[in-house]
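Peer 1: I'll drop the sequence and a predicted model, then ask my questions.
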Amino acid sequence: MEYRRFGRTNLALSVFSLGLMRCLESSEAFQATVKAALDRGINHLETAPAYGSSETYLGQTLQQLGLDRAQLYLTSKLLPTPQAGDLWGQLRDSLQRLGTDYLDCLALHGINTPEHWAWVQAAGGCGDVLRQAQDQGLIRHLGFSSHGSLDLIQQVMASDRFAFANLHYSLFFQRNAPALDLAQSLDMGIFIISPADKGGQLYTPPATLMDLCQPHSPLHLNHRFLLSDRRITTLSVGAAVPAELADPLGVADATGALSPSEQAALGRLEQQRRQRLGADHCSQCYACLPCPEGIPIPDLLRLRNLAVAYDMTAFGQYRYGMVEKAGHWFPGRRGDRCTDCGDCLPRCPEQLPIPTLLRDTHQRLAGSRRRRLWD
């Protein structure tokens, strides 16, 4: 296991972190998974009150295993709120459940909209409350997570309020690359969240994707793509049972430049993308926004890109099913809401037939609607 400096926190984190959102079947399974992760060299555990019994199970596990608190790092996350005083009670409840008197890291969980950001910046708001908690020693380092726009993420980073950021970024979602550059210039730690699941459901890839990545698995290639990037400190692995640690941690010490065979696999992915999508490829420039109907055009066409190019239809259905269901975690409206107004067309540098592609996206991916885990 390699360890990297987490930006200006100066914490030396394992390049894989154990995310504890899925490990909720029982306290026994939870403890076994945490122990297996620690035995493999993971020293950073991430939880949140929103993750059901996760904090309670983690507190019990730390006590039962008799671990040296100073030898591991705990991160929890609290939702931004306009009633910032509520954070005091939420923080103290988290500490009580975890059985500790401090958190190494606390992230504001989901600064996803300008309104959330305003709550943080307001006098006496979320940001001030967390600074007070930090001054009292309840929190060592402050950070944030965001599912919001790249522009919003960069605004939050540039405020210099936070020492680290939890972001989505993967082989199949590189929109946030400029945020990684900014974080590096600001000496912020970067924690990549859900690189396997939100990164493409890579534990269960389609046959087409598996063939293109040979002799590697898509999961291996994604993890190597991320681990070879020195802007990134650590990747979340959301194991529900110890066995699910095996594949990702198999590359925990393979953090150098991509090998010739890995680069060749990336080349095949690019060639396949060009052949299958042709002139209908959306390059994710975001020039088409804003849409008068509130359709997140690039996000939906990215899912179409993946479905057409690599047969990642199941993943597209999983994500598309959250549209109009997950609020600010996946904002916007479905592709079939397009009215053919044509507002986006002059702005598209590739001259894509966007209304036609949106309808095709909806036809391919519309299915059962999804709720988030904690709903």
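Peer 2: All right, it came through fine. Numbering: from 1, shown residues only.

Peer 1: C-alpha only now, for contacts and for neighbours.
Peer 2: OK.

Peer 1: now the strands for the stretch 1-150 of the chain?
Peer 2: 3-5, 12-14, 16-19, 44-46, 73-78, 103-109, 139-145 (DSSP state E, counting those that start in this stretch).

Peer 1: packing partners for the fourth one?
Peer 2: Judged by 3 or more CA pairs under 8 Å, 6 or more residues apart in numbering; DSSP states H and E, the packing partners of strand 44-46 are strand 16-19, strand 73-78.

Peer 1: how about the helices of this protein, start to end?
Peer 2: 27-39, 54-65, 86-98, 114-121, 126-135, 150-158, 177-185, 207-213, 218-227, 246-249, 260-277, 297-310, 313-320, 354-365 (DSSP state H).

Peer 1: Burial check on L303, number of neighbours?
Peer 2: Look at L303: counted by other CA atoms under 10 Å, it has 25 neighbours.

Peer 1: pretty sure it is touching G316, no?
Peer 2: Yes: with contact defined as CA atoms under 8 Å, L303 counts as touching G316 (5.1 Å).

Peer 1: picking up where we left off before, closest to P114 out of the helices and strands packed on strand 44-46?
Peer 2: Ranking these by proximity to P114 (CA to CA) places strand 73-78 first, at 17.3 Å.

Peer 1: Give me the contact list for stretch 211-225.
Peer 2: By CA atoms under 8 Å, 6 or more residues apart in numbering, the list of residues contacting stretch 211-225 from outside reads 170-171, 195-196, 202-203, 205, 209-210, 247-248, 251, 254-255, 258, 261-262, 265-266, 268-269.

Peer 1: got another, please set it beside the one above:
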Amino acid sequence: MQYTNFGKTGLKVSRFGLGTMRLPADEKAAIEIVRYAVDHGVNYIDTAYIYAGSEELLGKALADGYREKVTLVTKCPVIYSQSHADFEKFLDEQLRRLKVDYVDVYMLHNLSPGVWEKVKKYDGIPFLEEMRKKGKIRFKGFSIHNTFEAFKEVIASAPDWSMTQIQLNILDQYNQAGGTHGLQYAAAQGLPVVIMEPLRGGSLVEELSDEGRKLIEEFPEKRTFVEWCMRWLYSKPEASVILSGTSTLDQLKDQLRIFEHAAPNVMGEAEEKLITELRRTFEAQALIGCTDCKYCLPCPKTVLIPSAFAYYNRYMRTRDESIKKAYMSGSRKADLCVGCRQCERHCPQGLEISKLLKEVHAVLSN
């Protein structure tokens, strides 16, 4: 495992970090994944209040001396907060879930436009300093799904952020907090940057086209698609930690293999050109960029939004008519959408969900 200094915190963290949004439902299997990661050098563990069951699971997985081996990171559910007092109420609940007295890094979660306004309204940044002084958190940061201008505003709002977390992958090089430009900007301000969604929740793997596979097979250096995605990221020296949410032990073992040589500045000109070509194959498919995070759920009309998008993307890739039949056999289809747009306020990808659901149903019901 490769390690890096985590900004001004004094922490030394693994460049591969374990995200826990997508751990398996089976508790024994999930604990095995967490402990296997720690036993093999991973010392950066990321969770959040809204990751169903994740904090409670980590409270069990990090028992028996594992807590002392890791930098434990979780996030404040600003979206659920209705007052300044709510922030500490949620943090205290999280500490109980995790069975700890403090967390190493505490982030304001998902600073989308609406969430950022709540942070300002309820004094979310002073709250972080209050908690640091009380000893409930050691370092303060934020994760963000927003524009580059908003990213700069958040960074400027406090002189002593300890870190930030942004979405970056081979398709989001110009999106989400400015993409690679935002990454470089934050690093220039002295902020370590943690990368989330390196595979867009696994959707990049599922949506790799035959043309993309052929490009990889014909390239002189033989690596898997997942390895190319991670290599493109860990080659960037400004990326301190790359998070990956593994769902199986085999996935974790593969990531550990990939990150054995996670050195910066390893991408050559030919490799960058390959990534450019792979990016083109994805853009040609015109798929919906859903990461299956499920932040859009529950829908008040019970639409299974991520499922509808998955059906659409599979059909657009394959043109397999059986996918239409499978979609139409369901009872919670996209046509139930009434355009309330409640889901859109929570989508980290900024998708126009109500508009897209109409397109999904038009295509799949034809």
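Peer 2: That came through fine. Owing to the predicted nature of the structure, the values given are computational and were not obtained by experimental measurement.

Peer 1: Mind putting the helices and strands packed on strand 44-46 of structure 1 into CSV with mean neighbour count?
Peer 2: Formatted as CSV, those follow (neighbours: other CA atoms under 10 Å):
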stretch, mean neighbour count
strand 16-19, 26
strand 73-78, 20
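
Peer 1: Show me which residues of stretch 40-50 of structure 1 are buried.
Peer 2: Within stretch 40-50 of structure 1, the residues that count as buried by 16 or more other CA atoms under 10 Å are 41-50.

Peer 1: Name the nearest of these relative to R97 of structure 1.
Peer 2: R97 of structure 1 lies nearest to P49 out of these, by CA to CA, at 9.2 Å.

Peer 1: so what's the nearest residue to the closest one once chain neighbours are set aside up against?
Peer 2: Spatial nearest neighbour of P49 of structure 1, excluding adjacent residues (CA to CA, 6 or more residues apart in numbering): E55 at 6.4 Å. Applying CA under 8 Å, 6+ apart to E55 of structure 1 gives the contacts 47-49, 94, 97-98.

Peer 1: Turn the residues you listed into TSV, including distance to T61 of structure 1.
Peer 2: As requested, the contacts of E55 of structure 1 are exported to TSV (distance: CA to CA, whole Å):
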residue	distance to T61 of structure 1
T47	13
A48	15
P49	16
S94	15
R97	11
L98	9
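
Peer 1: Show me which of those residues is closest to S228 of structure 1.
Peer 2: Distances from S228 of structure 1 to the contacts of E55 of structure 1, taken by CA to CA, are shortest for T47, at 25.7 Å.

Peer 1: List the contacts of the closest residue in space to that closest one that isn't next to it in sequence.
Peer 2: Of all residues not flanking T47 of structure 1 in the chain, S76 sits nearest, at 4.9 Å (CA to CA, 6+ apart). When contacts are counted by CA under 8 Å, 6+ apart, S76 of structure 1 touches 46-49, 94, 103, 105-107.

Peer 1: Identify whichever of the helices and strands packed on strand 44-46 of structure 1 lies nearest to L138 of structure 1.
Peer 2: For those, proximity to L138 of structure 1 was assessed by CA to CA; strand 73-78 is nearest, at 11.9 Å.

Peer 1: Which residue range of structure 2 does the closest one align onto?
Peer 2: The alignment of strand 73-78 of structure 1 onto structure 2 (TM-score structural alignment) covers residues 71-76.

Peer 1: That stretch vs structure 1, average offset?
Peer 2: Comparison of stretch 71-76 of structure 2 with structure 1 after fitting gives an average deviation of 0.7 Å (mean CA distance after the TM-score superposition for structure 1).

Peer 1: so P195 of structure 1 touches S170, yeah?
Peer 2: Yes: using CA under 8 Å, P195 of structure 1 is in contact with S170, at 5.8 Å.

Peer 1: of these two, who's got more company?
Peer 2: P195 (25 against 22).

Peer 1: so what corresponds to that one in structure 2?
Peer 2: Using TM-score structural alignment as the criterion, P195 of structure 1 maps onto P198 of structure 2.

Peer 1: wait, its match sits on I242?
Peer 2: Yes: using CA under 8 Å, P198 of structure 2 is in contact with I242, at 7.3 Å.

Peer 1: Find the residues that touch each one of those two.
Peer 2: Common contacts of P198 of structure 2 and I242, defined by CA under 8 Å, 6+ apart, comprise 230, 233.
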